[in-house]
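Student: Quick check, what structure comes out for this input:
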Amino acid sequence: MKKLITNVALAVGVAGVVGLAGTAVYAATTATSELSQTINAGVLSTDIRDTGDSVVTNPTFAMNATTASTSAQTTTGTFGANDKRIAVDNPGGANNGWTLTLNATTPGTGKWTSGSNTYQYNGNATTGQLTVNPAAGTLTSMIGASTGITLGSQAAFSGTSPVTLISAAAGSDDVWRGYVTGVGLSQAIPAGQAAGTYTLPMTQTVAAI
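Tutor: Model prediction:
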């Protein structure tokens, strides 16, 4: 009986050895890699955009109508409306801050013009002067925070100097997109100015600091 048991045990042992000898055993391994993605800075820009964020072509901002007078007078208006937003897009193009300014398209020499009739935007209460009040407007951030981004102070045009609408400090978000609406306008009109529909071409400029 012992011999039989031994033989059975040996037979099982031999079968086990054969099985191991015919099987390849591999150790588990891993391999690592790294993906690379470059995001380049975009270009700082400004436009006038509508509620659908499309650029408005040939936008016009009408001052309140007035009546010709033998006395000097003042009319008011608004620069920037919900459907004509004064927009700035900074996709990392200005990391140390930026400014948005407004000026006549031909600084210093531009005039309110209706046919052959003109008056100044950068003179005085007698000859004509345009005052801009950015602080009366509303600043809206679409991308990024408004921290460090401020509206300019009220200022009148003089000489060739522009008026600052928005200033972004160096500590403001490097990637920001937003707009301002409701900037106040006030124009002094000379006494005796002839009736007509006057226009004054303006240009807004955004520049990195």
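
Student: Please count neighbours and contacts with C-alpha atoms only from this point.
Tutor: Fine.

Student: Now for Gly184: which residues touch it?
Tutor: When contacts are counted by Cα atoms under 8 Å, 6 or more residues apart in numbering, Gly184 is found next to Thr76, Gly77, Thr78, Phe79, Val132, Asn133, Pro134, Ala136, Gly137.

Student: ok, now which ones touch the second one?
Tutor: Residues touching Gly77, when contacts are defined by Cα under 8 Å, 6+ apart, comprise Phe61, Ala62, Met63, Asn64, Gly184, Leu185, Ser186.

Student: If we ignore the residues flanking it in sequence, what's nearest it?
Tutor: Nearest non-adjacent residue to Gly77, counting by Cα to Cα, 6 or more residues apart in numbering: Met63, 4.3 Å away.

Student: which helices and strands sit right next to the host helix or strand of Leu102?
Tutor: Element membership for Leu102 (DSSP states H and E) is strand 98-104. With contacts taken as 3 or more Cα pairs under 8 Å, 6 or more residues apart in numbering; DSSP states H and E, strand 98-104 sits against strand 163-168, strand 202-208.

Student: Give me whichever of the ones you listed is most buried.
Tutor: Highest mean neighbour count among those (mean count of other Cα atoms under 10 Å): strand 163-168, with a mean of 23.

Student: Second chain to compare with the first, below:
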Amino acid sequence: MRFLKKLGIGAIVVCLFGVPATAYAANTINIQLTQTILSGVLSTGFQAGTTAGAASVINPSFNMGAITTSNAEQTSHGSLSDNSKLLYVDNPGAAANWSLTVGLASTNAGWYRSSDSAKTRVYYANGTNAQGNLSINPAVASVTDLNGTSRAGTSMALGTQAKLSSGNNAITIMSASGNATPGLWRGGIAGVALSQIVPPRTPAGTYSLDLTTTLTQT
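Tutor: Predicted coordinates:
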């Protein structure tokens, strides 16, 4: 007789014991950044509006009031700089002393026919009343702080009315002097008044005069 022997297989129990993980110390590295900020450069120009980032206006033109031919002296009025073609000063380097002037593009510059490429002078901007003379009055202009800057507490001031002459071909529009804490400033100057005496018997036509702005750190 064959005997079958059954072997009972008991449950296999596996015990897993946690093995402690290796401990590591924190590794900290200090980092230092270095930033160099260079002093900005004093500059001037014209921009299209009063908002930050307004586009530059290259070689802007401004119209004087129309007059008619006459046997007597006449005066034509105009304005230099407006909010669409705004004259500005940018002082990102906080220069304490500077001067902005407007004057003739050259000592021999005068009013010439706009169609004349040679720019032959017909009448003067820096002569006698009989020759023609331009008066510039920055005192009536308005000044607007731009880009969130402020001129409060500074000695910036508009210039006074003056005439161009053979010995004075440029007029001070605005200046700053002796600012202990001038600050970084950008500002627009609008509405500089212009008055041109036109000589008697000046022929009818359209005339132009070339001016330049100059910003000087003094």
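
Student: Overlay the chains and give the TM-score.
Tutor: With the length set by TM-score structural alignment, normalised by the length of the first structure, the two chains reach a TM-score of 0.80; 185 aligned residues with a Cα RMSD of 2.3 Å.

Student: before we move on, back to that, so which of the helices and strands packed on strand 98-104 of the first structure comes closest to Gln120 of the first structure?
Tutor: Between Gln120 of the first structure and these, the tightest spacing by Cα to Cα is seen for strand 202-208, at 13.3 Å.

Student: Which part of the second structure matches the closest one?
Tutor: Alignment of strand 202-208 of the first structure against the second structure: residues 211-217, by TM-score structural alignment.

Student: average offset between the matching stretch and the first structure?
Tutor: Stretch 211-217 of the second structure differs from its equivalent in the first structure by a mean of 0.5 Å after superposition (mean Cα distance after the TM-score superposition for the first structure).

Student: show me what contacts the closest residue to Ala72 of the first structure other than its chain neighbours?
Tutor: Once flanking residues are discounted, Ala72 of the first structure sits nearest to Ala191: 4.0 Å by Cα to Cα, 6+ apart. Shown in contact with Ala191 of the first structure (Cα under 8 Å, 6+ apart): Ser69, Thr70, Ser71, Ala72, Gln73, Thr126.

Student: Next step: these restricted to strands.
Tutor: Gln73 (DSSP state E).

Student: got a winner among the contacts of Ala191 of the first structure for most neighbours?
Tutor: Ranked by the number of neighbours (other Cα atoms under 10 Å), those place Gln73 first, at 19 neighbours.

Student: Quick check: the residue lying closest to it once chain neighbours are set aside vs Ala62 of the first structure, distance?
Tutor: Distances taken as Cα to Cα, 6+ apart put Ile189 closest to Gln73 of the first structure, at 5.3 Å, once the chain neighbours are dropped. As judged by Cα to Cα, to the nearest Å, Ile189 of the first structure and Ala62 of the first structure stand 15 Å apart.

Student: try Leu35 of the first structure
Tutor: On the measure of Cα to Cα, Leu35 of the first structure and Ala62 of the first structure end up 54 Å apart.

Student: Between those two, which has more neighbouring residues?
Tutor: Set Leu35 of the first structure next to Ala62 and count neighbours by other Cα under 10 Å: Ala62 wins out with 12 against 4.
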